[in-house]
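Q: based on what follows, work out the 3D shape:
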Amino acid sequence: MIFTETKLAGAYIIDVKRIEDERGFFGRSYCKDEFKEYNLNTNAVQSNLSSNKKKGTLRGMHMQKHPFEESKLVRCTRGSIYDVIVDMRESSPTYKQWIGVELTADSFRMLYVPEGFAHGFITLEDNTDVAYQVTEFYTPGFEQCYRWDDPAFGIVWPITPEVISPKDQEHELLSDDLAKNLNNSF
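A: This next block holds a predicted model:
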């Protein structure tokens, strides 16, 4: 595998190193030893699938809070997505910064999302499927969600979202959430 660290420390784009011949190619999509070399979490406990009927389906921005933070290894298995992560580690020099990576079924490219990052994506084609491994079980009550269009992040999506769940549309803006926390501290 070929690991390329992004501008957000700990987040990697991972490409399959292909051994090709007349049949096609062989490559690894996961290797515990190689992940350890880059100090990436290797404790995958769950594999999730997301099937999306329509181009412009947006899911996100999601993460889990302490003590159930999770890392994710995301790959598009049919169609294509624009995958986005936001660094939500308050002590990080890249706090609230984001990156977006196009993942396609044809490229086999993956995105490693470390703990402390919000994650979301928009489908670029109809009938797009996404598979991801996570290092923590889904834990109700420990979800942390952010608005996909929060000006605090300034994410530039490549297309206009057409399908968003009511839940993802209703998340508070980060500035609203911060104001609420300040008011509750007095």
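
Q: going forward, measure contacts and count neighbours with C-alpha atoms only.
A: OK.

Q: what helix or strand is the residue nearest the centre of the chain on?
A: Nearest residue to the geometric centre of the chain (Cα atoms, centre = their mean): residue 119, 3.5 Å. Secondary structure from DSSP states H and E places residue 119 in strand 117-123.

Q: quick check: the residue nearest to the centre of the chain vs residue 22, distance?
A: 38 Å (Cα to Cα, to the nearest Å).

Q: swap in residue 184?
A: 65 Å.

Q: those two - which one has more neighbours?
A: residue 184 (8 against 5; other Cα atoms under 10 Å).

Q: dump the residue contacts of the closest residue in space to residue 162 that isn't next to it in sequence.
A: Leaving out its chain neighbours, the residue that sits closest to residue 162 by Cα to Cα, 6 or more residues apart in numbering is residue 56, at 4.9 Å. By Cα atoms under 8 Å, 6 or more residues apart in numbering, the contact set of residue 56 is 122, 123, 124, 125, 159, 160, 161, 162, 163.

Q: how much space separates residue 56 from residue 113?
A: 22 Å.

Q: same question for residue 17.
A: In terms of Cα to Cα, residue 17 sits 20 Å off from residue 113.

Q: which residue of these two possesses the greater neighbour count?
A: Remark: of residue 17 and residue 113, residue 113 carries more neighbours, 26 against 15, as counted by other Cα under 10 Å.

Q: rewinding a little: my guess is the residue nearest to the centre of the chain meets residue 87, correct?
A: No - with contact defined as Cα atoms under 8 Å, residue 119 does not reach residue 87; the gap is 9.2 Å.

Q: please give me the structure for this one as well, since I'd like to look at both together:
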Amino acid sequence: MKIIPRRLEGVFEIRLTPLSDHRGQFMRLYDESIFASYGINRRWIQENQSVTIHKGTIRGLHFQYSPSTETKLVRVAAGAVLDVFVDLRKESPTFGEWDSIELSEDNRAMIYIPRGFAHGFCTLCDHCAVQYKVDSKFSPEEDSGICWNDPLVAVKWPTDTPILSDKDKNLPTLDMFLSQNKRLDSV
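A: Modelled structure (predicted):
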């Protein structure tokens, strides 16, 4: 397992190293002591899986308000996605900036996203399964997000015509969100 700090402070790429033989593979997906040595020790309380059928589907960009803010550890069990995370920490020098990583069953990469980020992904092929651990219980009352194609954030998605949920079609831009809502500092 190799842990690599990313450009946005607090985000880490995790490269898994499988052991292979004639039977197949074995991979350690999480090691508390290795994570702790990078200061990224969390108490994971929930693990989720989303399955997306069609290439070009975008899920996000989502986040939870306090007290339900989430740290996420994301990986792809099947298929491939472009995983995107946007810094919403008001005090951060990279506030409003985004980064991305391709996660796939082939590259065996994971991404650790701390609290204070909006998160989403776009499927790069049909039939993708994304798994993620979170350190806070999901709360529908604290659920929110920003628009996938916000021109100010300007994420470079691999599609201009994604498949979206009704919820994701109607999320506000970051500017709209900030003008209507003072709770961003509790993300």
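
Q: still on that earlier bit, lining up the contacts of residue 56 of structure 1 with structure 2, which overlap?
A: Checking the contacts of residue 56 of structure 1 against structure 2 (both residues aligned by TM-score structural alignment, their matches' Cα atoms under 8 Å), the contacts still present are 122, 123, 124, 125, 159, 161, 162, 163.

Q: by neighbours, which of those residues wins?
A: Neighbour tally across those (other Cα under 10 Å): the maximum, 32 neighbours, falls on residue 123.

Q: can you tell me the closest non-neighbouring residue to that residue?
A: Nearest one to residue 123 of structure 1, counting by Cα to Cα, 6+ apart, is residue 81 at 4.4 Å.

Q: for residue 127 of structure 1, see how far away that neighbour is.
A: Relative to residue 127 of structure 1, and taking Cα to Cα, residue 81 of structure 1 is found at 11 Å.

Q: between the two, which has more neighbouring residues?
A: residue 81 (28 against 14).

Q: which SS class is residue 175 of structure 1?
A: helix (DSSP: H, G, I helix; E, B strand; the rest coil).

Q: give the contact list for the nearest residue to it once chain neighbours are set aside.
A: Take residue 175 of structure 1 and drop its neighbours on the chain: the residue closest to it by Cα to Cα, 6+ apart is residue 152, 7.2 Å away. By Cα under 8 Å, 6+ apart, residue 152 of structure 1 lies in contact with 96, 173, 174, 175.

Q: want to throw those into a markdown table with distance to residue 4 of structure 1 and neighbour count?
A: As requested, these are exported to a markdown table (distance: Cα to Cα, whole Å; neighbours: other Cα atoms under 10 Å):
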| residue | distance to residue 4 of structure 1 | neighbour count |
| --- | --- | --- |
| 96 | 21 | 18 |
| 173 | 31 | 18 |
| 174 | 29 | 17 |
| 175 | 32 | 12 |
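
Q: how about the strands in structure 1?
A: 2-5, 12-15, 19-21, 24-26, 46-52, 57-64, 72-78, 80-87, 98-104, 110-113, 117-123, 128-134, 143-145, 163-164 (DSSP state E).

Q: looking at those strands, which is nearest to residue 180 of structure 1?
A: Residue 180 of structure 1 sits nearest to strand 143-145 of all these, at 15.2 Å, using Cα to Cα.

Q: give me the mean distance between the closest one and structure 2.
A: Strand 143-145 of structure 1 differs from its equivalent in structure 2 by a mean of 1.4 Å after superposition (mean Cα distance after the TM-score superposition for structure 1).

Q: buried stuff in that strand?
A: residue 145 (16 or more other Cα atoms under 10 Å).

Q: tell me what it is packed against?
A: Identification of packing neighbours for strand 143-145 of structure 1 by 3 or more Cα pairs under 8 Å, 6 or more residues apart in numbering; DSSP states H and E yields strand 57-64.

Q: again, only this time at 10 Å
A: Under the contact criterion of 3 or more Cα pairs under 10 Å, 6 or more residues apart in numbering; DSSP states H and E, strand 143-145 of structure 1 touches strand 57-64, strand 117-123.

Q: who touches both of residue 119 and residue 87 of structure 1?
A: Common neighbours of residue 119 of structure 1 and residue 87 are listed as 98, 113 (criterion: Cα atoms under 10 Å, 6 or more residues apart in numbering).

Q: in a markdown table, list the helices and strands packed on strand 143-145 of structure 1 along with distance to residue 28 of structure 1.
A: Below are these laid out as a markdown table (distance: least, Cα to Cα, whole Å):
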| stretch | distance to residue 28 of structure 1 |
| --- | --- |
| strand 57-64 | 27 |
| strand 117-123 | 24 |
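
Q: between the ones you listed, which gets nearest to residue 1 of structure 1?
A: Of all these, strand 117-123 comes closest under Cα to Cα, at 22.4 Å.

Q: quick one on the thing from earlier: now do the shared contacts for residue 81 and residue 127 of structure 1.
A: Shared contacts of residue 81 of structure 1 and residue 127, counting by Cα under 10 Å, 6+ apart, come down to residue 55.
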